[in-house]
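[1] heads up, no residue letters with this:
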């Protein structure tokens, strides 16, 4: 189970506290590994990030960072810093647990916002990575539990896979953040993590499925969503499985996977829509979608496809969209026509439609 929530934050806090207390008697005035900050200042930064993330969610911040920061009292030492990290982590974990589905708050990477799971993943990443920075400077080991590390990767670094890399999740996370080597890959000198995108489609939102959510859906779970009766439909689970296969193989490209179609009025997921992979060499990308039977006949597929098509065709790497549909699927053909797709030469046994 790779889903991210308050429990993952608690797990990361417990790991950080355990590692840091083992070196609390050492000199925290030395620089943390790879950073210009002292170990004590790095610990203060971690606590500040955790509180800031909680503040973004509780404040429903839309256009920027809530203008406050958390700092250690003057004269604080290592044990004080560890206690503050534990307290700040508890605040974030509680906020993540109580934030309603659908709430998103400002974060710049890459789409301008993140949901509670995203902030939980970022908080866990701050804890794991900066605990490593401090422990490395003080001569201690800081490798976290593999399952926790894999969950962070599946949420924030969907473009890299431990399985495809042939390395442990921890090795991959260190490489992904410029802290380590990975066989066959150049060392990273710059990096940013990624939060799942959300696209507006009027009464719907298209919520990008992370590899973690896709894995849960493919295995018969909910993907962290509340589904309409009869959902998710089989095609959505199958598409989620394709995302997982691409991720495990190391070829998944963020934003060109699957999106859950969610009614914003009640945060109920009604279907799935997305891409069969990234654009080809000619800039063509194939789209697909399905709705649970209870959600059909209300114009939802048309609204969602219009939004997804507009987003895709506004990108410089996309020149056209392709959709394949069975000849007898008249409702789906009607959706494509309403959105502006036009017939192309058939691709037996399916009909083909394109939009440029």
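    Here it is on my side, so go on. As the structure is a prediction and not an experimental result, all values here were calculated from the model.
[2] switch to C-alpha atoms for all contacts and neighbour counts from now on
    Noted.
[3] now the helices for the stretch 101-250 of the chain?
    Listed in chain order, the helices of the stretch 101-250 of the chain (DSSP state H, counting those that start in this stretch) span 116-137, 146-156, 162-165, 169-176, 211-218, 234-249.
[4] quick one, which of these gets closest to residue 44.
    With Cα to Cα as the criterion, residue 44 lies closest to helix 116-137 of the helices of the stretch 101-250 of the chain, at 10.3 Å.
[5] give the buried residues for the closest one.
    Within helix 116-137, the residues scored as buried using 16 or more other Cα atoms under 10 Å are 116-135, 137.
[6] in addition, the following structure is provided for comparison:
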């Protein structure tokens, strides 16, 4: 008789509540930055801190928009026009009003996060939508939002001179959903930084290239 195989533990899902928590913690952390620091370079990125936070807000809104149509496109994104305010800066389709200062920028970030949280909560799990990292489901877009929020807040914290260590369980769920080949015997937060090319792990050098996998798992 064939030997029965006991399935391993189920992967904890990424939820809208995870996204809400990550964005809240990011905004709380970033609100402590001095106003003049927002022109500093964000960690290892080529962007300054203002541009990086604006990019993060755009990411969160982009994910929400992909889930919006009754029948989302699977071969390309919803066609909102992008522009690049600075040649070597990130492409965006919304910008924060610089006259409102860093507090206004964080309101934009918080609002974009709230829109994605609402979309993840209300979109049926069988819906699929385009992403360059793989046609995804609402949980996949939630995981992408965690990746972007946790890692870009790390970039921002480096540039702004802030401390940032997100909850280990958020990092673990992000890794489980987007980086299934990542090591599981290391601390989830440094492992996520390693998986996104920002740090080394014992016995594993810093990655020169990386890619998450948002493909729907079922």
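    Yep, it's here. Just so it is clear, the structure is predicted and the values come from calculations on it, not from any experiment.
[7] tm score of chain vs chain?
    Between these two chains, after superposing, the TM-score reads 0.84 (TM-score structural alignment, normalised by the length of the second structure); 194 aligned residues with a Cα RMSD of 1.5 Å.
[8] how about the secondary structure of whatever residue of the first structure lines up with residue 21 of the second structure?
    Counting by TM-score structural alignment, residue 21 of the second structure corresponds to residue 11 in the first structure. Secondary structure for residue 11 of the first structure, judged by DSSP: H, G, I helix; E, B strand; the rest coil, is helix.
[9] look up the closest residue to residue 11 of the first structure, ignoring the ones flanking it.
    residue 148 (7.7 Å; Cα to Cα, 6 or more residues apart in numbering).
[10] residue 8 is in contact with the one you found, correct?
    Yes. Using Cα atoms under 8 Å, residue 148 of the first structure is in contact with residue 8, at 6.9 Å.
[11] and the strands in the stretch 1-150 of the first structure, which stretches?
    For the stretch 1-150 of the first structure, the strands defined by DSSP state E, counting those that start in this stretch cover 104-106, 113-115.
[12] and the ones you listed as a markdown table, adding distance to residue 350 of the first structure and mean neighbour count?
    Supplementary listing: those in a markdown table, determined by distance: least, Cα to Cα, whole Å; neighbours: other Cα atoms under 10 Å:
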| stretch | distance to residue 350 of the first structure | mean neighbour count |
| --- | --- | --- |
| strand 104-106 | 39 | 23 |
| strand 113-115 | 38 | 25 |
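[13] with distance to residue 300 of the first structure added, can I get these in CSV?
    Formatted as CSV, those follow (distance: least, Cα to Cα, whole Å):
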stretch, distance to residue 300 of the first structure
strand 104-106, 22
strand 113-115, 23
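[14] out of the ones you listed, nearest to residue 165 of the first structure?
    Per Cα to Cα, nearest to residue 165 of the first structure of the strands of the stretch 1-150 of the first structure: strand 113-115, 26.9 Å.
[15] from the contact counts, what lies against that closest one?
    Applying 3 or more Cα pairs under 8 Å, 6 or more residues apart in numbering; DSSP states H and E, one finds that strand 113-115 of the first structure makes contact with strand 104-106.
[16] what does the strand it packs on correspond to over in the second structure?
    Using TM-score structural alignment, strand 104-106 of the first structure pairs with 128-130 in the second structure.
[17] centre of the chain to that stretch, how far?
    Here stretch 128-130 of the second structure is found 17 Å from its chain centre; the criterion is Cα atoms, centre = their mean, to the nearest Å.
[18] just the residues contacting that stretch, thanks.
    The contact list for stretch 128-130 of the second structure, computed with Cα atoms under 8 Å, 6 or more residues apart in numbering, reads 66-67, 72-77, 135-138, 216.
[19] switch to 6 Å and redo it
    72, 73, 74, 75, 76, 77, 135, 136, 137 (Cα atoms under 6 Å, 6 or more residues apart in numbering).
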